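1. Return a 3D structure for these sequence lines:
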Amino acid sequence: MAQPNDLLAVLVDADNVPPSKIGAVLTEVARFGTASVKRVYGDWTAPNQSGWRAAASEHVIQPMQQFANTKGKNATDSALIIDAMDLLYTGRFHGFCIVSSDSDFTRLASRIRETGVTVYGFGERKTPASFRNACDQFTYLEVLELETPDEPTAATKSAVPARVVPANLRSDTKLVAGLRTAVSAGSGEDGWADLANVGSLMRKQRPDFDSRNWGYAKLSDLVRATELFEEKPRPGGGLLVSAKKKKNGS
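-> Take a look at the predicted model:
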């Protein structure tokens, strides 16, 4: 489990992440530990990167210049990967946060995880499954806007997923099957499972699992909305859940 004093390296691909999203990303990163290294990679001579100057300054992120020496070759990705491996070899970091929607970082994420270090991925919904699944946990940038305190704009409202009603949740066979399996695997002899463990088991199977993908801020809200599980307080804090019995008692 992540601890507040866990040291994290945050590496951002400016070619694939708009600067307007970085504040929400860093707020999410703070849930996992302390971002002791924050770097953003791009060619700052390119006109489309001008917005990163203010964002990097505001959030104290070190800009890493990488010229596009050859057209069609992504030198930014290479620079980020090299730095990530250098930082990994120091042995100082408990986790790496790779912020990109690019599948080019799939092997990097896999390589970091081979050493036992946690990888948190952040990207847009268009991020290829190969990169998402190579991370321990993957968060879509769109769902982070659910927690922004400012008055949402029309663009923000369209990006935030609507809260899915119970009937539609139950028709999501992949979600229901995953929750049932996780509750069963995490339950004791009495059939009750710690909800925190259920979430952990879900993310092991689907790194991009996040209750916010269905419009619910917390896992407990999502599980409750399915109306398929019973719940009760866990001694010492938290919740326990169990699959509801069918009406015929079977």
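
2. Please make it C-alpha for all contacts and neighbour counts, starting now.
-> Noted.

3. Pull the contacting residues for the closest residue to V60 other than its chain neighbours.
-> Take V60 and drop its neighbours on the chain: the residue closest to it by Cα to Cα, 6 or more residues apart in numbering is K38, 7.5 Å away. Applying Cα atoms under 8 Å, 6 or more residues apart in numbering, we find K38 in contact with 9-12, 60-62.

4. PyMOL command for the buried members of these?
-> Selection command for PyMOL covering only the buried members of the contacts of K38, criterion 16 or more other Cα atoms under 10 Å:
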select buried, resi 9+10+11+12+61
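
5. For the comparison step, fold the sequence that follows:
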Amino acid sequence: MEKTDKLAVLIDADNAQPSIIDSLLAEIAKYGTASVKRIYGDWTLPQLKGWKEVLLTHSIQPIQQFGYTTGKNATDSAMIIDAMDLLYTGNFDGFCIVSSDSDFTKLAARIRESGLLVYGFGEKKTPVPFVSACDKFIYTEVLRAEESDEETTPIKKLSAAELKRDRKLIRLLRDAVDAASDESGWAHLGAMGNIIAKQSPEFDPRNYGYKKLGELVKATGLFDIEEQVTHRGAKAIYVRNRKRR
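-> Have a look, this model is predicted:
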């Protein structure tokens, strides 16, 4: 039986929206099993009512943290302390930190120093240092767009012209092909994706309106794409920089 990573999911109720919960947990399931699910906030406040309504359904444990001092975020401190306690148990393979708050930057870095994975979830306003401190960072705007019962505007699928104008994206894709390619210049799409993930934690083809990396690469019109069938009958996709043809 294939091993599944055990993950600790810690949610900052003050900096996350309850409307994402179904898509959030579905996304987390791609990376492992949510062995612990905790959410932090002052549950005496009316603004957390939306979260209260979904906690029981999804078996998320609410952690009460009173705001003792105005201007100080006691919720962040409680999350950080709990995270370190969970880290020291040695029972987890990774952490999911759900917040757009830069206060968790050092926590993410500390967890990674211990050899564990960190998946961050937050809005696009999340400060770059926190995003960069994670192994992978998923913007919650993508998750909200995937909620079937949520009246949100789907993320716009960018055209080839729009994608080409994004120099950072094109450079990221080209460099990944170069790094993953063999002597013929062809790179396996999976290897390419692994390289991109290491270089850019926030990269996600859904940010550009595409569900899969292969769809995004094809949409740019800048790469040759070839599909091959392996000896086991599985399909493998290979990519080459078109300019080197």
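
6. thinking again about what came up before, host element of the residue nearest to V60 of structure 1?
-> Taking DSSP states H and E as the definition, K38 of structure 1 sits inside strand 34-42.

7. What of V217 of structure 2?
-> According to DSSP H and E, V217 of structure 2 maps onto helix 213-220.

8. Now do that helix: which range of structure 1 does it align onto?
-> Using TM-score structural alignment, helix 213-220 of structure 2 lines up with residues 219-226 of structure 1.

9. after superposition, how close is that stretch to structure 2?
-> Stretch 219-226 of structure 1 differs from its equivalent in structure 2 by a mean of 0.4 Å after superposition (mean Cα distance after the TM-score superposition for structure 1).

10. show me what contacts the residue nearest the centre of structure 2?
-> In structure 2, the centroid-proximal residue (Cα atoms, centre = their mean) is I138; its distance is 2.7 Å. I138 of structure 2 makes contacts with 119-122, 202-204, as judged by Cα under 8 Å, 6+ apart.

11. quick one: secondary structure of it?
-> Classification of I138 of structure 2 using DSSP: H, G, I helix; E, B strand; the rest coil returns strand.

12. Tell me the one among the contacts of K38 of structure 1 nearest to A129 of structure 1.
-> Among these, V12 lies closest to A129 of structure 1 (Cα to Cα), at 18.8 Å.

13. Tell me the spacing between that closest one and A79 of structure 1.
-> Distance, V12 of structure 1 to A79 of structure 1, using Cα to Cα, to the nearest Å: 11 Å.

14. Mutual contacts of these two, please.
-> When contacts are counted by Cα under 8 Å, 6+ apart, the set common to V12 of structure 1 and A79 consists of Y41.

15. what's the mean distance for the strand holding K38 of structure 1 versus structure 2?
-> Following the fit onto structure 2, the mean deviation recorded for strand 34-42 of structure 1 is 0.3 Å by mean Cα distance after the TM-score superposition for structure 1.

16. measure whichever residue in structure 2 pairs up with T173 of structure 1 to A176 of structure 2 for me?
-> Under the alignment (TM-score structural alignment), T173 of structure 1 maps onto R167 of structure 2. According to Cα to Cα, R167 of structure 2 and A176 of structure 2 sit 14 Å apart.

17. Which residue of these two possesses the greater neighbour count?
-> Taking other Cα atoms under 10 Å, R167 of structure 2 and A176 do not tie; A176 has more neighbours (21 against 10).

18. So that one lies in a helix, does it not?
-> Yes: secondary structure of A176 of structure 2 (three-state DSSP): part of a helix.

19. Not counting sequence-adjacent ones, nearest residue to it?
-> Per Cα to Cα, 6+ apart, closest to A176 of structure 2 is M192, 5.3 Å.

20. OK, contacts around the one you found?
-> Here M192 of structure 2 is in contact with 176-177, 179-180 (criterion: Cα under 8 Å, 6+ apart).

21. between the residues you listed, which is nearest A219 of structure 2?
-> V177 (15.5 Å).

22. Identify the residue of structure 1 aligned to the closest one.
-> When structure 1 is aligned by TM-score structural alignment, V177 of structure 2 is paired with V183.

23. Can you get me a residue count around the residue mapped onto G115 of structure 2 from structure 1?
-> Aligned by TM-score structural alignment, G115 of structure 2 pairs with G116 of structure 1. G116 of structure 1: 10 surrounding residues under other Cα under 10 Å.

24. what do you get for W192 of structure 1?
-> W192 of structure 1, neighbours per other Cα under 10 Å, totals 20.

25. Help me confirm that it comes into contact with S242.
-> Yes: the criterion here is Cα atoms under 8 Å, and W192 of structure 1 meets it with S242 at 4.8 Å.

26. Spell out which residues are contacts of both of these two.
-> Shared contacts of W192 of structure 1 and S242, defined by Cα under 8 Å, 6+ apart, are found at V183.

27. which residues in structure 2 form strands?
-> Along structure 2, the segments classed as strands by DSSP state E run 6-12, 33-41, 61-64, 94-98, 117-122, 136-139, 187-188, 223-229, 235-241.

28. Let me have those strands in JSON lines, adding distance to I111 of structure 2 as columns.
-> JSON lines is the format used below for those (distance: least, Cα to Cα, whole Å):
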{"stretch": "strand 6-12", "distance to I111 of structure 2": "12"}
{"stretch": "strand 33-41", "distance to I111 of structure 2": "16"}
{"stretch": "strand 61-64", "distance to I111 of structure 2": "21"}
{"stretch": "strand 94-98", "distance to I111 of structure 2": "8"}
{"stretch": "strand 117-122", "distance to I111 of structure 2": "7"}
{"stretch": "strand 136-139", "distance to I111 of structure 2": "13"}
{"stretch": "strand 187-188", "distance to I111 of structure 2": "31"}
{"stretch": "strand 223-229", "distance to I111 of structure 2": "37"}
{"stretch": "strand 235-241", "distance to I111 of structure 2": "34"}
